[in-house]
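K.L.:
just to be clear, the model below is a prediction. Sequence and coordinates:
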Amino acid sequence: MFRWGFVLIFSLLASFAYAQQHTQEGIVYENKTHVALAGINIENLNGKFKTQTDKQGRFIIQAKMSDMLVFNGFGYKADTVVVTDLHAREFYLDPLQHMLNEVEINGKGAANSAAFFVPKDPQFHNQTMNYQRDVDRPGASGAIKGGINLRVWSNKKTENDAKKKELEAKNDKITAQIQQAFSKESIEKYVPLKDQELHSFVMRYSPDIETFTSEDFNLALYINKCYKEFVKLPAEERLKTSIFGN
């Protein structure tokens, strides 16, 4: 009897030790900002094990040497890591929004900003530079003929107008990022909402520019917070697209 009890205890200890030696622990951070990321999905491609980071960005998943772990979260570039040791370690993900800098929104839709870039000369109060063209003779082709046209005068109104346009262009870019990150197609992947409720959620909780660009803004945490608030609303309120009515 004692012998079988000893064997059972030894087997349990061996199983526990095996489990302890075959797990990967870690914390997932946003690259550069070092903000811990909650709600990041981790999958072991070799064993098909899955888990998710907690509020402090921590996780633990079954893994062994040479396994491949895939990290994927809303608003972040997916990353694949090969397990080279089973010590607790840190992992870093890059935000997707950094890839949207070339998109500019104007009155006619989205366009590549590089195609409309107008060079400026900082020595002349950031006035725009117009290249001289072949336009002042019969049969002129309109091609650039060398040299630039510069206005050599400036005043505060001109500078203020230029700063205002730059601010508007910057806000247009940020608005484009918000619209992409908070589109219905993106949000429905992370919250169990459909149709009118999904539309209402997007309309209610799309962040404004100030919120979206704040240093402590984390899109995954923001969506999670908004969803918890949304499900507490009465059913009829969840179908409204505005807090002021339907």
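P.N.:
Structure's in. What do you need?

K.L.:
okay, CA-based contacts and neighbour counts for the rest of this
P.N.:
Fine.

K.L.:
so how far is Lys50 from the nearest residue to Val82 once chain neighbours are set aside?
P.N.:
Nearest residue to Val82 in three dimensions, chain neighbours excluded: Met68, at 4.6 Å (Cα to Cα, 6 or more residues apart in numbering). Relative to Lys50, Met68 is positioned 12 Å away (Cα to Cα, to the nearest Å).

K.L.:
this is the comparison structure:
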Amino acid sequence: MKRILFLLLVFTCALAYSQDDAEINGTVLNDATDQPLENVNIVNLNSVKGASTDHQGKFKIRASVNDTLYFSYLGFKSIRVRVTNDWLKYGDIKVKMTELGIALEEVVVRPVQLTGYVEVDARLIPIYDNYRYRISGLNTGYEGGETKPGAVSSVLSSIFNPADFLYNIFGKKPKQMRKLRQMKEDDEIRNLLAGKYDRETLMAVLQLERVDIDEIVNRCNYSADFIKTASDLQILDAISECYEEYKVLNRKKGKG
């Protein structure tokens, strides 16, 4: 009897999970023209899964109720859309994005009503004119493939100093930092970040300001030129490498 009850419990949990986690559909349009937007970047901030729109502006992504989807597109306001039961129930919705130039002319900021099924929180995407460079074999060889000498010492010092910046970021934001590995393992997100230089997606996922992201990379002894010119993917890998060093050294400290 206990075995049967256990199996029923497992089945019920699996069924509930499958109902909550589903593939949802949508179409992203230019709010001014109603034309579809291709290659809009979409990230589920909860599960850290990525997607992008096709030439018809359509996308598919797995999500659960109350997950937040983050939409970004160069020259347009980024928006956050919360997944609701209605979205899962009624299927495809239309998400409209506003061009940045038009958005800047608006004096009154008011909620954007999409379909009546979702809530939208919009904010501007900053545009940067930093010089961009291409490295053959994008995932290797940033600054000779390593941080500068002393990077490990910098991380180690943060572990023993509660006032250290890295200690406060890595130690007090473990949930956000764990998303680094999820981002690195998702090919869609890696491809998305490889062509971005604005740090917007990293800021949204890690819940950090741009200045904090720059400071993390700086404290991990990457050069100022790297910080200014690296793609978001390179920055992701740099922070991830630094965090992995922090975890290893922190475990050794605990055993000591």
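P.N.:
Ah, there it is. All of these numbers come straight from a predicted model, not from anything done at the bench.

K.L.:
TM-score for these two?
P.N.:
Overlay of the two chains. TM-score (TM-score structural alignment, normalised by the length of the first structure): 0.35; 100 aligned residues with a Cα RMSD of 3.5 Å.

K.L.:
overlap of the contact sets of Met68 and Lys50 of the first structure?
P.N.:
Common contact partners of Met68 of the first structure and Lys50 (Cα atoms under 8 Å, 6 or more residues apart in numbering): Asn44.

K.L.:
from the neighbour counts alone, determine which of those two ranks first.
P.N.:
Higher neighbour count among Met68 of the first structure and Lys50: Met68, with 18 against 15, using other Cα atoms under 10 Å.

K.L.:
quick check: the more buried one vs Ile27 of the first structure, distance?
P.N.:
Met68 of the first structure is 17 Å from Ile27 of the first structure, where distance means Cα to Cα.

K.L.:
what of Tyr227 of the first structure?
P.N.:
Counting by Cα to Cα, the gap from Tyr227 of the first structure to Ile27 of the first structure is 24 Å.

K.L.:
now swap in Ile187 of the first structure and tell me
P.N.:
Here the criterion is Cα to Cα. By it, Ile187 of the first structure lies 25 Å from Ile27 of the first structure.

K.L.:
do the same with Phe16 of the first structure
P.N.:
Distance of Phe16 of the first structure to Ile27 of the first structure, computed by Cα to Cα: 23 Å.

K.L.:
looking at the two, which is more packed in?
P.N.:
Higher neighbour count among Phe16 of the first structure and Ile27: Ile27, with 19 against 11, using other Cα under 10 Å.

K.L.:
that one is in what secondary structure piece?
P.N.:
Ile27 of the first structure belongs to strand 23-30 when assigned by DSSP states H and E.

K.L.:
what packs against the longest helix seen in the second structure?
P.N.:
In the second structure, taking DSSP state H as the definition, the longest helix is helix 232-255. Under the contact definition 3 or more Cα pairs under 8 Å, 6 or more residues apart in numbering; DSSP states H and E, helix 232-255 of the second structure sits against helix 151-159, helix 174-185, helix 187-194, helix 210-219.

K.L.:
where along the first structure do the strands fall?
P.N.:
Along the first structure, the segments classed as strands by DSSP state E run 23-30, 41-44, 49-52, 58-62, 68-72, 79-82, 89-93, 103-106, 109-112, 120-121, 127-128, 130-133, 144-149.

K.L.:
redo those as CSV? Include distance to Gly5 of the first structure.
P.N.:
Formatted as CSV, the strands of the first structure follow (distance: least, Cα to Cα, whole Å):
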stretch, distance to Gly5 of the first structure
strand 23-30, 28
strand 41-44, 36
strand 49-52, 33
strand 58-62, 29
strand 68-72, 39
strand 79-82, 40
strand 89-93, 38
strand 103-106, 69
strand 109-112, 72
strand 120-121, 84
strand 127-128, 87
strand 130-133, 90
strand 144-149, 93
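
K.L.:
how about these, which one is nearest Asp161 of the first structure?
P.N.:
Closest to Asp161 of the first structure of the strands of the first structure, according to Cα to Cα: strand 127-128, at 11.0 Å.

K.L.:
Leu198 of the first structure and Ser186 touch, don't they?
P.N.:
No - with contact defined as Cα atoms under 8 Å, Leu198 of the first structure does not count as touching Ser186 (10.7 Å).

K.L.:
looking at these two, which is more packed in?
P.N.:
Neighbour totals were compared for Leu198 of the first structure and Ser186, and Leu198 leads with 21 against 14 (other Cα under 10 Å).

K.L.:
would you mind measuring from the more buried one to Thr211 of the first structure?
P.N.:
For Leu198 of the first structure, the distance to Thr211 of the first structure - Cα to Cα - is 21 Å.

K.L.:
equivalent analysis for His199 of the first structure, please.
P.N.:
Per Cα to Cα, His199 of the first structure is found 20 Å from Thr211 of the first structure.

K.L.:
who has more neighbours, those two?
P.N.:
His199 (19 against 13).

K.L.:
for the second structure, which segments are assigned as helices?
P.N.:
Secondary structure of the second structure (DSSP H): helices located at 2-20, 85-90, 100-105, 151-159, 165-172, 174-185, 187-194, 200-206, 210-219, 224-229, 232-255.

K.L.:
for the helix ranked longest in the first structure, name the packing helices and strands.
P.N.:
Criterion DSSP H: the longest helix present in the first structure is helix 156-181. In this structure, helix 156-181 of the first structure makes packing contacts with strand 103-106, helix 209-212, judged by 3+ Cα pairs under 8 Å, 6+ apart.

K.L.:
please identify the most buried of those.
P.N.:
strand 103-106 (a mean of 18; mean count of other Cα atoms under 10 Å).

K.L.:
what does that strand rub up against?
P.N.:
Contacts of strand 103-106 of the first structure (Cα under 8 Å, 6+ apart): 110-113, 169, 172-173, 176.
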